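Visitor: Dropping the sequence and predicted coords here.
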Amino acid sequence: MSDDQTAEPGPEADLEEIRGLMRAMPGPDKAAADAARSRETELTKPAGALGRLETIAEWAAAWQGRHPAKVDRPRVAVFAANHGVAARGVSAYPADVTAQMVANFQRGGAAVNQLCAVHDAELRVYEMALDHPTLDFTLEPAMGEADVATALAYGMMAVEEGVDLLCLGEMGIGNSTSAAALSCALFGGAAADWTGPGTGVQGDALTAKIKVVEAGVALHAQAAADPFDLLRRLGGLELAAIAGAVIAARMGRVPVILDGFACTAAAAILQAIDETALDHCLIAHRSAEPGHGRLMQALGKEPLLDLGMRLGEGSGAAVALGVVKSAIACHAGMATFAEAAVSGPAA
């Protein structure tokens, strides 16, 4: 596992260029997928005996564009930013915790550090202007167009040459509020359907959080020109960066594992633009945050795991990395019936 790294966003980007990238996203590699499907039938096991591990191996081959798929250099990318709406008391923790947790990542003291070590994954932490939180979206758009475009482009930096599987996560006090508002604006329903305890708010504090989500959606949902504009209005720098990383991974043929609620909400922006935009993504786990199950249903996605986790910081994605590595190892390493001199199924 490599040391954590932090950085600041670079030069301004053009949102129209990013829209253009989405129009040029490649599809799956059919030849690689067919090769994986063919090999699966020859491995020394009953058909379907490894369940979803079999389809994961095919998915990885299709999106890496090679058979068999390999996971030699997985990366866990955690984007950290602050939200102006946190001043509304939507979290059980102060906004200072974002920077404190980034320092904890750097010292190796967080859960995700341990999980990356176990699964031999690089951890990169991308610190995004923590001293300059987004604006309060109950009053005005959270970001300007240049801000959201730059954050999207910054997220693309996580997909470097040689990275062959990307796990995405976030850190940002207030981002479950932003995720709830984005989800509600994208898919409808009441704010209460999407808004959960996040870091642990309850009672009157949770009621106030729901009202914050209601106010943001009421102000911005109809005013947004497109999903990227919705991200600008209700999102955060780290959520925009996650969306950018998902786009860059698609362009670079790197499969993606998304973490929990906030991470999935960021990616959902892309599926609202193109219904195939998340085909190269798996969702790591079903977060205990109640809106996550509803969001996955809207996206037509099933999580790999359901462990009651709600930590964020890419922790669920890092756990799920082990599942994906297991699927690829079984597919590539198992003997075929012919190689093992084992009789295949009766005709």
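Guide: Received the coordinates, thanks. Numbering: from 1, shown residues only.

Visitor: Please make it C-alpha for all contacts and neighbour counts, starting now.
Guide: OK.

Visitor: and stretch 220-228, how far from the chain's centre?
Guide: Relative to the centre of its chain, stretch 220-228 is centred 22 Å away, using C-alpha atoms, centre = their mean, to the nearest Å.

Visitor: ok, residues contacting it?
Guide: Around stretch 220-228, the neighbours that count as contacts under C-alpha atoms under 8 Å, 6 or more residues apart in numbering are 141, 185-186, 230, 233-234, 269-270, 272-273.

Visitor: likewise stretch 295-309?
Guide: Taking C-alpha under 8 Å, 6+ apart as the criterion, the residues outside stretch 295-309 that touch it are 183, 187, 261, 264-265, 268, 271, 282-288, 316, 320, 323.

Visitor: Show me those residues that map onto strands.
Guide: Cross-referencing the contacts of stretch 295-309 with the strands (criterion: DSSP state E) gives 282-285 as the overlap.

Visitor: Tell me how many other residues surround the residue nearest to Ala320 when sequence neighbours are not counted.
Guide: Counting by C-alpha to C-alpha, 6 or more residues apart in numbering, the nearest residue to Ala320 once its immediate chain neighbours are dropped is Ala284, at 5.3 Å. Around Ala284 there are 29 other residues, counting by other C-alpha atoms under 10 Å.

Visitor: ditto for Ala320
Guide: With neighbours defined by other C-alpha under 10 Å, the count for Ala320 comes to 24.

Visitor: alright, now check it against this:
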Amino acid sequence: MNKIEETVAGIRPLNHEVMERVKDHIDQLTKPTGSLGRIEEVAIQLAGITEKERPTVDSPAIIVAAADHGITAEGVSAYPQELTKLMIENFLRDGAAINVFGHEIGASVSVVDVGVNSEMTHPNLLSKKVRSGTANFLEEDAMTHSEAREAIEVGLEVAEALIHSGHRLLIIGEMGIGNTTASSALLATFLDENVEDLVGRGTGLDEQARVNKINTIETAIARRKPDRNDPIDVVAKVGGLEIAALAGVLLQATRLRIPVLVDGFISSTAAVLAYHLCPTVKDYFILSHQSVEQGHRAVFRCLEKKPLLDLDLRLGEGTGAALAYPLVKASTSMVANMATFADLGIKAKA
């Protein structure tokens, strides 16, 4: 077996016995049953993921996967491809929103170059370049089958290293001009959705540019003919290197029973890719927020998940997931520290 197949083979379902015990404990806490709503649900999910009745999410690690997209040649983005490199330099200078929010929650930030179309060197940059950006998938496959696998394996390796170094929760984000186009193409293929229903204005397109983006994606899918029954084929033909890498992060974290907070539209598309590689992973996902990208709702329907926040975000980088982290942390504190009715000398609830 190759690395991806080995990882998938090691993935197991949530531990429902532990979840039941934690649910029983939560129902005995000093509050009306179910009154903390989604916070209780998250706590129970964390117990199933970690197989611990008192799960912890200490030392969060943010992974920002970065890559460029050849499809930007078709005018599908309001910003030039060169911005990918500039934003990575901003991450490395500690000057981006994800750096600010990462400091706020005590998280490390790892920037991973999976396929930036520039040569970059920095002591804090994880250089894992598979190729210098994808090809323009309107004209040819975005990447080869082997490159798609290699990009997923980058995510497997990065996640494993961070988890083995002691991080108990991962946050995934991305950077790559043009990646909403790749995400929309992937979702249209996997979910059999109309492209028009998935495509928003990205980082600032006007309506004419949005129509061009829709037409470009529809034409590209018709030309590339990705096989929705072969997830690697889909990401190779119309996907992105950073999306593939984040799918690898999700698969590895699931195998190692470490929770992952999934960020916005692009990161959620990576979750859909991971789900098509291994359906079991769906139960492990914690979707942090609903972005303004209209295609994001299709992801929630596919994964049968509700996001924790709705703050009209459309940035990416992992920012929405970082903002949601305190809610996840609070759920673990509730289980570990809140008093029960028995602690107050009150007869346990039936």
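Guide: Okay, I see it. Small disclaimer: the values here were computed from a predicted structure and weren't measured.

Visitor: Give me the TM-score for these two chains.
Guide: Once the chains are overlaid, their TM-score stands at 0.91 when taken by TM-score structural alignment, normalised by the length of structure 1; 332 aligned residues with a C-alpha RMSD of 1.6 Å.

Visitor: Could you give me the ChimeraX selection string for whichever of the contacts of stretch 220-228 of structure 1 are buried?
Guide: Once 16 or more other C-alpha atoms under 10 Å is used to decide burial, the buried members of those can be selected in ChimeraX as follows:
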select :141,185,186,230,233,234,269,270,272
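
Visitor: Touching, the residue nearest to Ala320 of structure 1 and Asp259? I think so.
Guide: Yes - at 5.4 Å, Ala284 of structure 1 and Asp259 qualify as touching, with contact defined as C-alpha atoms under 8 Å.

Visitor: between those two, what contacts are shared?
Guide: Between them, Ala284 of structure 1 and Asp259 share the contacting residues 316-317, judged by C-alpha under 8 Å, 6+ apart.

Visitor: Using the aligned residues only, give the average distance of the helix or strand hosting Glu6 of structure 2 to structure 1.
Guide: Following DSSP states H and E, one finds Glu6 of structure 2 within helix 3-9. Helix 3-9 of structure 2: mean distance to aligned residues in structure 1 after superposition is 2.8 Å, counting by mean C-alpha distance after the TM-score superposition for structure 1.

Visitor: can you list the residues that contact that helix?
Guide: Applying C-alpha under 8 Å, 6+ apart, the set of residues contacting helix 3-9 of structure 2 from outside is 149, 152-153, 156, 248, 251-252, 255, 277-278.

Visitor: Stretch 182-199 of structure 2 now?
Guide: The contact list for stretch 182-199 of structure 2, computed with C-alpha under 8 Å, 6+ apart, reads 181, 210, 213-214, 217-218, 221, 226, 228, 234-235, 238-240, 243, 265-266, 269, 272, 293-296, 298-299, 302.

Visitor: which residues in structure 1 form strands?
Guide: Listed in chain order (using DSSP E), the strands of structure 1 are 74-80, 122-127, 165-171, 256-258, 281-285, 303-305.

Visitor: got these as a markdown table, with distance to Pro46 of structure 1 columns?
Guide: As requested, the strands of structure 1 are exported to a markdown table (distance: least, C-alpha to C-alpha, whole Å):
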| stretch | distance to Pro46 of structure 1 |
| --- | --- |
| strand 74-80 | 30 |
| strand 122-127 | 35 |
| strand 165-171 | 28 |
| strand 256-258 | 28 |
| strand 281-285 | 25 |
| strand 303-305 | 22 |
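
Visitor: residues in structure 2 aligned with stretch 82-89 of structure 1?
Guide: Matched against structure 2 by TM-score structural alignment, stretch 82-89 of structure 1 falls on residues 68-75.
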